[in-house]
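Enquirer: After the sequence you'll find the predicted model.
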Amino acid sequence: MTSTWSRKLIASAAAALATIVVGYLGVMFVTFVGYQFAGTIFAQASPYFFESTIITFFLVLILGVLGLFRFRLLALLGGAALAIIGALLGLIVQVATTGQAIDGTVLASIFATLVSLNLVFVVVIALSAAFIGYPVYRLVIRTQASVLAEDRRVALVRMPASNLAEGIVTHLDRTPIDSELADQQWDGYVAAFDAAGWETKEVAWAEQLADSVFIEDAVIVFGDLAVVTRPGAESRRPETVAAETTARELGLQIRRIEGEGTLEGGDVLQVGDTVFVGRSGRTNAEGVRQLRGILAPLGLDVVAVPVTKALHLKSTVTALPDGTVLVHPDLVDDASFFGRHLVVPEREGVAVVALSDDTVLISAAAPQTAALLEDRGYTVVQVDISEFEKLEGCVTCLSVRIR
């Protein structure tokens, strides 16, 4: 499995190379124009900028791995700073190779180039980092994530606790839970993944953690990165320990939501390069901020969404494999916020799990929605999860897909 750091290194190398190549060509072009299109200037300018260009490449590469390309503005400002350092070091190297002593007078003349010839170098490299390196970095990161997704299909699941009936209920009235039926329904849910060609991996059973069956809230996976959450309900925080252990066993890189941040996986919905995060009663602003910082290097944009009518965001919206977001008018205030969307007839129909590009898993409580999706060319697998729905669960809550 490709580690997060190696992915960053590959993306940073591509971004640094693109930045330097375009930047160098840009510098040569500006110099050519500045010297009134004199062809002889290339022979003079190329050696002048060579060392500076090489040094700046390695600086951009190193800082890229450390986060230079997280944001376009950061790439612009960081690119300018690195170009200044690269230009100065490049000239120092040139002077040193001639055997000339580097004294105060020489250093002063080197620094003076920053307001003359090397000013062009700094400006062009900075612009190249922001408008060439930044998009290249994001493209390479996304491409690597897509390749990883094609290599594995693992679903993490967790057997219902003995005290499942004591699970937290927030937006629904508590109703009796048939634990034996819940176990049967969980078996049917897992069997649906097996039948669709997924490998199911059980997280260690937590007999007395009532809500632990809702494994989605404990860990969120993006490619080969697992974000261990910090549930908003304190009683649920012990659930993350075994989830993290399993993620490590699968070779995933680990990041955590820490400190005062709270975040539950049911509030996180990825649609393409956008990650919608519900600002619910379980996920706070600090949790959103931390997740934004974790995902920015992967080229993913985090967008906070208010959630007031259900426990989690994915109890109100999910997305089909083609990116169409499913909504129900009783659960969202403004469906246009999500862009391309489809209104479904049942509240339970907003939650789907993509088993493949053309197959989705949906609750048996949403037969009209199932028919609607079939009419749009999807194969729909229906599972009965009524006992979990009594605890505000849905089909997404019971698994974590690694793909």
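Expert: Received it, and whenever you're ready, just let me know what you need.

Enquirer: Only C-alpha atoms from now on, for both contacts and neighbour counts.
Expert: Will do.

Enquirer: what's the neighbour count on the closest residue to residue 224 other than its chain neighbours?
Expert: Nearest residue to residue 224, sequence neighbours excluded (Cα to Cα, 6 or more residues apart in numbering): residue 252, at 5.0 Å. For residue 252, the count of nearby residues is 22 (other Cα atoms under 10 Å).

Enquirer: what about versus this one:
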Amino acid sequence: MSDQSFRFSHAITRRPGASITAGLRAVDTGAPDLALMLRHHQDYIAALRETGATVVELDPLEAFPDSVFVEDTALCLPEGAIVMRPGAPSRLGEAAEMAPQLRRLYSEVVQVETGFIEGGDILVTEREILVGSSARTNAEGIAELVRLTAPWGRTVREVATPPGVLHFKTDCSLLDAETILATRRLDASGCFAGYRVIHVAEGEEAAANSIRFNDLVLTPAGFPRTAEALDKAGYDLRQIGNSECAKLDGGMSCLSLRFTPQ
């Protein structure tokens, strides 16, 4: 069985800048501590490199406080990269900054021109691309994704993001070709029919935003019951501090673009 949805040769990250304290957030729980965030960010990069992947570290973009969350700027598939059109107006320029980086690594880079869509709403599995409609991703943006991925033979399926949840992947992540980690509230929608689902522990919903990267599962620290369930299921875990990114609604998937360019 193919495993291109979780085995990668490359990742792109961007160091957070001092302007991160002005980042977007649904609820203000205090300004993030930049020094601590940088330490967590280096732990994250070290875990990616541990798998043998090439990790590109981009410099901070002070003009864009949320630019550490690079996943929202693009969708990277083996066939090519798609530059997104973020739904938050203050983040539109981040995608334009990412495009030249992708062109250095990909022979084909295309761009969403209408509507809005962010990478945090897109979950790629071996059989399909799931896209959650949300406050940041609308029907027009999803239609653009369908159009752009059709030449690559990709199937796109629109699903609903739970009310009050920022991104679809806030509540789920891919663990392997057949298994998804998800909150009960998201799984209750039936969007994962046909997959094996492992639920995060009650009260540990933030742990749903983890990533499978080669042989590791990177999960945010501080969610012991979910970590125990993943360990029992046979996954090799790396628990990474995420307290500061969480203040800006960010998680493990948000911090990198993960891909194997052809």
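Expert: Ah, there it is. What you see is a predicted model; the values in this text were computed from it and never measured.

Enquirer: wait, the residue nearest to residue 224 of structure 1 sits on residue 227?
Expert: No - Residue 252 of structure 1 is beyond contact range of residue 227, at 9.5 Å (criterion: Cα atoms under 8 Å).

Enquirer: Now which residue in structure 2 aligns to residue 182 of structure 1?
Expert: For residue 182 of structure 1, the aligned residue in structure 2 is residue 37 (criterion: TM-score structural alignment).

Enquirer: quick one: its match and residue 18 of structure 2, what's the gap?
Expert: Here the distance between residue 37 of structure 2 and residue 18 of structure 2 works out to 11 Å (Cα to Cα, to the nearest Å).

Enquirer: who has more neighbours, the two?
Expert: For residue 37 of structure 2 versus residue 18, the count of surrounding residues by other Cα under 10 Å is larger for residue 37: 20 against 15.

Enquirer: So that one, which state does it fall into?
Expert: What DSSP: H, G, I helix; E, B strand; the rest coil gives for residue 37 of structure 2 is helix.

Enquirer: How about residues contacting the helix or strand containing residue 227 of structure 2?
Expert: In this assignment (DSSP states H and E), residue 227 of structure 2 forms part of helix 224-232. Applying Cα atoms under 8 Å, 6 or more residues apart in numbering, the contact partners of helix 224-232 of structure 2 are 200-201, 204, 207, 219, 237.

Enquirer: whereabouts in structure 1 does it align?
Expert: Counting by TM-score structural alignment, helix 224-232 of structure 2 lines up with residues 367-375 of structure 1.

Enquirer: try stretch 134-148 of structure 2
Expert: Counting by TM-score structural alignment, stretch 134-148 of structure 2 pairs with residues 280-294 of structure 1.

Enquirer: can you give me how far the matching stretch is from the chain middle?
Expert: 13 Å (Cα atoms, centre = their mean, to the nearest Å).

Enquirer: What residues of that stretch count as buried?
Expert: Across stretch 280-294 of structure 1, burial judged by 16 or more other Cα atoms under 10 Å covers 280-288, 290-292, 294.

Enquirer: With stretch 43-63 of structure 2 instead?
Expert: Quick answer for stretch 43-63 of structure 2 (16+ other Cα under 10 Å): 43-45, 47-48, 53, 55, 60-61.

Enquirer: from those residues, which is closest to residue 233 of structure 2?
Expert: Closest to residue 233 of structure 2 out of the buried residues of stretch 43-63 of structure 2 is residue 47 (20.1 Å), distances taken as Cα to Cα.

Enquirer: ok, the aligned partner of residue 237 of structure 1 in structure 2 - contacts?
Expert: Superposed on structure 2 with TM-score structural alignment, residue 237 of structure 1 falls opposite residue 92. Residue 92 of structure 2 makes contact with 85-86, according to Cα under 8 Å, 6+ apart.

Enquirer: Tell me how far residue 92 of structure 2 lies from residue 116 of structure 2.
Expert: 10 Å.

Enquirer: Between these two, which contacts overlap?
Expert: Common contacts of residue 92 of structure 2 and residue 116 (Cα under 8 Å, 6+ apart): 85-86.

Enquirer: Helices of structure 2, start to end?
Expert: Assigned by DSSP state H, structure 2 shows helices spanning 34-50, 92-103, 139-149, 184-187, 224-232, 243-246.

Enquirer: picking that back up, these two touch, right, the match of residue 182 of structure 1 and residue 240?
Expert: No - if you go by Cα under 8 Å, residue 37 of structure 2 and residue 240 don't touch, sitting 10.9 Å apart.

Enquirer: What segments of the stretch 101-250 of structure 2 are strands?
Expert: Applying DSSP state E, counting those that start in this stretch to the stretch 101-250 of structure 2 gives strands spanning 109-111, 122-124, 129-133, 156-160, 172-176, 179-182, 196-199, 211-213, 216-220, 236-240.

Enquirer: any chance of these in CSV, plus distance to residue 87 of structure 2 and mean neighbour count?
Expert: Formatted as CSV, these follow (distance: least, Cα to Cα, whole Å; neighbours: other Cα atoms under 10 Å):
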stretch, distance to residue 87 of structure 2, mean neighbour count
strand 109-111, 14, 18
strand 122-124, 14, 22
strand 129-133, 11, 23
strand 156-160, 16, 17
strand 172-176, 20, 25
strand 179-182, 24, 22
strand 196-199, 29, 19
strand 211-213, 23, 24
strand 216-220, 25, 24
strand 236-240, 28, 18
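
Enquirer: Spatially nearest residue to residue 112 of structure 2 (excluding sequence neighbours)?
Expert: residue 84 (5.5 Å).

Enquirer: Run through the residues that contact that neighbour.
Expert: Contacts of residue 84 of structure 2 by Cα under 8 Å, 6+ apart are 72-75, 95, 111-112, 116-119.

Enquirer: Can you flag the buried ones in those?
Expert: Buried members of the contacts of residue 84 of structure 2, counted by 16+ other Cα under 10 Å: 72-75, 95, 111-112, 116-119.

Enquirer: For burial, what's the neighbour tally of residue 139 of structure 1?
Expert: Residues within reach of residue 139 of structure 1, counting by other Cα under 10 Å, total 17.

Enquirer: With adjacent residues omitted, what lies nearest to it?
Expert: residue 299 (7.7 Å).

Enquirer: Is the one you found in contact with residue 142, as I believe?
Expert: Yes - counting by Cα under 8 Å, residue 299 of structure 1 does reach residue 142; the two are 6.8 Å apart.

Enquirer: Which helix runs longest in structure 1?
Expert: Among the segments of structure 1 that qualify as a helix by DSSP H, the longest is helix 4-34.
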